[in-house]
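[1] Fold the stuff below for me.
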Amino acid sequence: MYSMEAIDDSWITKRKYNGLDGQEHIEYHEIDYYWNKVLSIVRFNGYSKYSTLAKLVKNVRIVSHGKADVERGFSTNGNILTQERTLLSDKSINGLRAIYDDVDYLGYRSVHKMPISIDILRAVQKLSALYKEEASRMKALAATQQQENEQFQKIEVEKKKLLEQEQELMLKYKRLQLEHKTAQLLLDEGNQRMGNSLKKGDFTDVHAAYALNKSGTEKIKVIDEEMTKIMENVSIIQQKRIHAEREQSRKKSKLAAE
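    Reported below is the predicted structural model:
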């Protein structure tokens, strides 16, 4: 544990000397020097002995001792983000902050007090050209995104239309299934009556049975053809829907990437 570590006094004390008053004075190292020594201690395998402590110390060291810098930053942002500048992008705000901080760092405090050199003029011209280029690129990107979004919405409408068509066909298919059952009942009844007539040797009901049989058979044939055609159309619609969904997913990913 760190509390049990044998700390070399030279990590703390930089030097001792006697002042003009004859008293002994001690000059200490900076705190960074001390922690650098402590956190450089390694185990026998070469790994840091106090890796967790290192994280704690680093986080504690970056904590501000006051709110002055934070408050100053808010004040600066307040001066930059005026009522006429409410639509500035993050990039523009960062650029203005960089200029403000650089001017303040150079000691001029205000931009109008800073001398204008040929290098500054060239830098402004270059930045102006870059700004126009960026604005043109963003405009083209916005137009492309709008076009992609319109196509995305168009595909969405097409998907809904295809889904409605598929649902309508499936309802028709279910109705045909009911009609198929009815036709099958007619066919079964005709076969049963035909069989009964043959067993009894009474052929008076044969014609009626034959008519039922024929009607049921023809109806089943027509229904089967319609059902087959419907399922073929449903399959085509489903393929179109799958293609539309893939295309929509591709455009959605493209819009997200842009």
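[2] contacts, neighbours, all on C-alpha from now
    Noted.
[3] Helices of this protein, start to end?
    Under the criterion DSSP state H, helices of the chain are mapped to 31-38, 51-61, 68-80, 90-105, 118-200, 206-257.
[4] Same list (those) but as CSV, adding distance to Y17 and mean neighbour count.
    Below are the helices of the chain laid out as CSV (distance: least, Cα to Cα, whole Å; neighbours: other Cα atoms under 10 Å):
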stretch, distance to Y17, mean neighbour count
helix 31-38, 20, 14
helix 51-61, 30, 12
helix 68-80, 37, 12
helix 90-105, 37, 13
helix 118-200, 51, 14
helix 206-257, 65, 16
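[5] now for these, which one comes closest to N18?
    Nearest of the helices of the chain to N18, taken as Cα to Cα: helix 31-38 at 23.0 Å.
[6] Let me have the helices of the chain in JSON lines, extended by distance to K16.
    Listed next are the helices of the chain as JSON lines, based on distance: least, Cα to Cα, whole Å:
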{"stretch": "helix 31-38", "distance to K16": "17"}
{"stretch": "helix 51-61", "distance to K16": "27"}
{"stretch": "helix 68-80", "distance to K16": "35"}
{"stretch": "helix 90-105", "distance to K16": "37"}
{"stretch": "helix 118-200", "distance to K16": "51"}
{"stretch": "helix 206-257", "distance to K16": "63"}
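[7] run this one through as well so I can compare:
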Amino acid sequence: MEKKEFIQMYRPTIKTDQSLLSLSHGNADVERGFSQNAALITDDRSSISDISINRLRATKDAVKFYRRGKVHEVPICKGLHDNVKEAHSRYQVDQEITQRILKEKEAIVAAAKLTKNKQLFLVEKEQNLIDQRKILQEDLENSSKMLNEGN
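    Predicted coordinates for the structure are as follows:
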């Protein structure tokens, strides 16, 4: 069988095979991410945040990118050095922002609670005024009846 005949005969199969081979391999990337996260989270790091996990993975990936994972061969440039110097100040700014957001949320919750209490107080006061009005209305009707009977 010649090459030309072979290609014509198996052309549909070749296209199907190429299509199948181009499909992704399921959730391999996601599952790899889970296993990498599990390796990063040890017992002493059990309460680590998502941001910290992402930063650790970025650091690990950067080390892999430079010199195939050899930490001692990662080039230390001025930008990296400056970045490390500024890391703590960025962390402090991030913590201040987080604390400010928490305080604002607490203030909003407290204001909502105060508004609800005020609303309940006003509803109760309104009910008391309605009750007083009914009593005064009854007194007025009784007084009017007595006045009419006296005339």
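[8] Relative to R15 of structure 1, which of the helices of structure 1 is closest?
    helix 31-38 (13.8 Å).
[9] from the chain's centre, how far out does that closest one sit?
    43 Å (Cα atoms, centre = their mean, to the nearest Å).
[10] Report the separation between the residue nearest the centre of structure 2 and I130 of structure 2.
    For structure 2, the residue nearest the mean C-alpha position is D50 (10.1 Å; Cα atoms, centre = their mean). Distance, D50 of structure 2 to I130 of structure 2, by Cα to Cα, to the nearest Å: 56 Å.
[11] follow-up on the earlier one: just tell me what the residue nearest to the centre of structure 2 corresponds to in structure 1.
    In structure 1, D50 of structure 2 lines up with D90, judged by TM-score structural alignment.
[12] Return the residues in contact with the closest residue to R193 of structure 1 other than its chain neighbours.
    Leaving aside its chain neighbours, R193 of structure 1 sits nearest to A209 (5.6 Å; criterion: Cα to Cα, 6 or more residues apart in numbering). Neighbour list for A209 of structure 1: 189-194 [criterion: Cα atoms under 8 Å, 6 or more residues apart in numbering].
[13] can I get those in CSV with distance to L162 of structure 1?
    Output for the contacts of A209 of structure 1, formatted as CSV (distance: Cα to Cα, whole Å):
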residue, distance to L162 of structure 1
E189, 40
G190, 41
N191, 42
Q192, 44
R193, 46
M194, 47
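[14] Could you identify the most distant pair in the residues you listed?
    E189 and M194 (8.4 Å).
[15] mean deviation (superposed) between stretch 84-94 of structure 2 and structure 1, please.
    Mean deviation of stretch 84-94 of structure 2 from its aligned counterpart in structure 1 after superposition (mean Cα distance after the TM-score superposition for structure 1): 2.0 Å.
[16] check contacts around K85 of structure 2.
    Neighbours of K85 of structure 2 in contact, by Cα under 8 Å, 6+ apart: none.
[17] Matching it against structure 1, which residue comes up?
    That one, K85 of structure 2, aligns with Q125 by TM-score structural alignment.
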